[in-house]
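# Next come a sequence and a model predicted from it.
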Amino acid sequence: MSVVYILTVYKEISVTEGDSVTLNINLTEISENDILWECETETALIAHINRAAGHFSTFDVLDGRFRDRLKLDNQTRSLTITNIRTKHAGDYKLKITGGKLSSKAFRVSVYARLLVPVISSNSSKCSSSSSQQNCSLVCSVFNVGHVTLSWFKGNSLLSSISVSDLSISLSLPLEVEYQNQNSYCCVLNNPISKQTQHLDITQLCHTCSDSVHCCGSTEAVIRLVLSALVGVAAVVLLVYDIRSRRAEQDRAQIHSSGGSFPP
């Protein structure tokens, strides 16, 4: 019995975690042949079709990664992997026994589902010679892999950073002027999907003329207390000055009255 490996063409398939992927190959015209699906990454048999006996079987590898995830189509002999994960990425192929057939093998890439990036204010600095304010921002994502994080102004790319490892956190800074009316956004993308977060400057950046935003609550309380103390001290000094002048006037009048007697 001869064995023919179908490795003529690799069909590239990219999917997102949680989706289902079908390794679609129409073998309805083949008869009396066994069809074997193998995961090359694990060098393991994962499905077997015995057409003569009408048996369709799926198997799991030792670590259980394919458990309850494999489905065979009785008509086309296609294999579907449901609720796919990054651990299922790799090469899949067919073995056809008892005949010769040109077909396709599959290379499956699985990407994590992307979250929307988060934009936060890193710091705010005001120029002493101008009312303009520069706002320092940072765009962040957590536990990602095989992605690119980018800042855009309109349709123009300002900066970007990429990572190929898994489970890494990324941060990308941006410096803008508060008065800037341009449209900014932070984009997280991989080869098959993207997530975008638009920047609202008015919420994250504040002018220095606004004491509520420029001064922290503690500093504002301290300034209020100092102002009150200065006011109280001024009132005390004023009252003391008035009383001192009145006392001096009274002493002058008494002295004047005591120094002259009637004839």
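Great, that's in hand.
# CA atoms for contacts and neighbours, from now on please.
Noted.
# who's in contact with the residue nearest to Ser127 when sequence neighbours are not counted?
Nearest residue to Ser127 in three dimensions, chain neighbours excluded: Gln133, at 6.6 Å (C-alpha to C-alpha, 6 or more residues apart in numbering). Neighbouring residues of Gln133 by C-alpha atoms under 8 Å, 6 or more residues apart in numbering: 124-127, 177-179, 206-208.
# Now do the helix or strand hosting Val232: distance to the chain's middle.
Val232 belongs to helix 217-258 when assigned by DSSP states H and E. Centre-to-centre, helix 217-258 and its host chain are 61 Å apart (C-alpha atoms, centre = their mean, to the nearest Å).
# try stretch 165-180
Relative to its chain's centre, stretch 165-180 lies at 10 Å (C-alpha atoms, centre = their mean).
# And stretch 145-156, by the same measure?
On C-alpha atoms, centre = their mean, the centre of stretch 145-156 falls 11 Å from the chain's centre.
# Which positions in that stretch come out as buried?
145-152 (16 or more other C-alpha atoms under 10 Å).
# now swap in stretch 232-243 and tell me
By 16+ other C-alpha under 10 Å, stretch 232-243 has no buried positions at all.
# Same check on stretch 71-79?
Buried residues in stretch 71-79, counting neighbours by 16+ other C-alpha under 10 Å, are found at 71-72, 77-79.
# and Cys135, what does it touch?
Cys135 touches 121-125, 175-178, 205, counting by C-alpha under 8 Å, 6+ apart.
# Helix or strand next in line after the helix or strand that it is a member of, which one?
Counting by DSSP H and E, the element that carries Cys135 is strand 133-144. Using DSSP H and E, the helix or strand that follows strand 133-144 towards the C-terminus is strand 147-153.
# A further structure is provided below for comparison with the first:
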Amino acid sequence: MLHLVVSFCLCCWCLTDGFGEIVSVLEGDSLLLHASNIHQDDDLVWKFGAEKSLIAEMSGAAGIFFIYDDVLDGRFRNRLKLDKVTGSLTITNIRTEDAGDYELKISGAILRDTTFRVSVYARLPVPALIRDCSSSSSLSSPSNCSVLCSVVNVSAVSLSWYKGNSVLSSINVSDLSISLSLPLEVEYQDKNTYSCVINNTISNQTTHLDINTLCQTCPAKAETLPVLYQSLVLWQIVLISVVAGFLLIVTVIGIVCICNKGKTIRTKKKNTKHSALCKPKKRKTKSKTQAVYENVPKKR
């Protein structure tokens, strides 16, 4: 009999003590964490996160209630509500940074611990459908229509194309916030129902494909030349023109320099000849002896 009583007590502890609930909620909603089986004289505390920060407490016997919404740099400021009868905790306008473990400790006739593991999901955007005229299949086959389903800044989601209720293709993303695109090829005359769906654990958004509206005829191939390529060609033309103009200017300057150099050389030669003509001639100086005998008659 004693063995049965001990076993019953252990089973009750396992059910009431330990991990409690997994809760998922959308960003911006209000979250209610229930404190069940509270007695009038019980004391309880609410803690949050790995550091177990105290965010609320209640003493039923003393009739004291406290909310500590200024902890963690005021993360919960003006967003916590404590029910003074049940001890349940409400978090309003919940945010993604509010995700984590919320621990409830109840002290009374029985000590009880319960942990709520809360996941907060961002609200999903509506998928956008875009006609992809740059697709090779759209250009090669006029009867085909290429469509892109796109979403931006999403995490922990799945993006899928459906044909009726059957999944045609799907792509998943983890916790990274990125943009996703998923292509689909259909024919203009296709009468099936197609839809693009983005979903996470607790919500989804759907956009239906209207082939007659979206799948209009793509422009001719020549008209689909990318703007970037056109700009590149234009810049090449401008660059070639600039280089040609620069070379022309250098050539003209070189010719002018050569002409000026030749003119300078001819001017120097002319100046040298003129100097030689204008230079005074040196008179031959006679010696004194020659001067003395110059007037003496020579003997015959």
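Everything's here; your move. For clarity, every value in this text was computed on a predicted model and none was experimentally measured.
# ok, back up a step: tell me the counterpart of the residue nearest to Ser127 of the first structure in the second structure.
In the second structure, the residue equivalent to Gln133 of the first structure is Ser143, according to TM-score structural alignment.
# Could you check how many residues crowd around Ser257 of the first structure?
Applying other C-alpha atoms under 10 Å, we find 9 residues neighbouring Ser257 of the first structure.
# Out of the buried residues of stretch 145-156 of the first structure, which is nearest to Val239 of the first structure?
Nearest to Val239 of the first structure, judged by C-alpha to C-alpha, of those is Trp151 at 62.9 Å.
# how near is the closest one to Val176 of the first structure?
In this view, Trp151 of the first structure and Val176 of the first structure are 12 Å apart by C-alpha to C-alpha, to the nearest Å.
# May I have the residues that are in contact with the aligned partner of Ser57 of the first structure in the second structure?
Mapped onto the second structure by TM-score structural alignment, Ser57 of the first structure lines up with Phe66. Contact partners of Phe66 of the second structure, counting by C-alpha under 8 Å, 6+ apart, are 56-58.
# same question, Gln195 of the first structure
Contacts of Gln195 of the first structure by C-alpha under 8 Å, 6+ apart are 114-117, 187-189.
# which residues in the second structure form helices?
2-16, 71-74, 136-140, 211-214, 227-278, 288-292 (DSSP state H).
# just those helices: most buried one?
Among the helices of the second structure, ranked by average contacts under mean count of other C-alpha atoms under 10 Å, first place goes to helix 136-140 (a mean of 15).
# Ignoring the adjacent residues along the chain, who's closest to Thr196 of the first structure?
Closest to Thr196 of the first structure by C-alpha to C-alpha, 6+ apart is Val187, at 4.5 Å.
# brain fart, Thr115 of the second structure
Counting by C-alpha to C-alpha, 6+ apart, the residue nearest Thr115 of the second structure is Glu103, at 4.4 Å.
# Please pull up the equivalent of that neighbour in the first structure.
So, by TM-score structural alignment, Glu103 of the second structure is matched to Lys93.
# quick revisit: so which of the contacts of Gln133 of the first structure comes closest to Gly99 of the first structure?
Using C-alpha to C-alpha, the contacts of Gln133 of the first structure come closest to Gly99 of the first structure at Glu177, 70.4 Å.
# got the contact list for the closest one?
132-135.
# What about the residue lying closest to it once chain neighbours are set aside, how many residues nearby?
Leaving aside its chain neighbours, Glu177 of the first structure sits nearest to Asn134 (4.5 Å; criterion: C-alpha to C-alpha, 6+ apart). Taking other C-alpha under 10 Å as the criterion, the count of residues near Asn134 of the first structure is 20.
# again with the one 4 residues further on
Around Val138 of the first structure there are 17 other residues, counting by other C-alpha under 10 Å.
# my guess is it meets Asn122, correct?
Yes - assessed by C-alpha atoms under 8 Å, Val138 of the first structure is found in contact with Asn122 at 6.1 Å.
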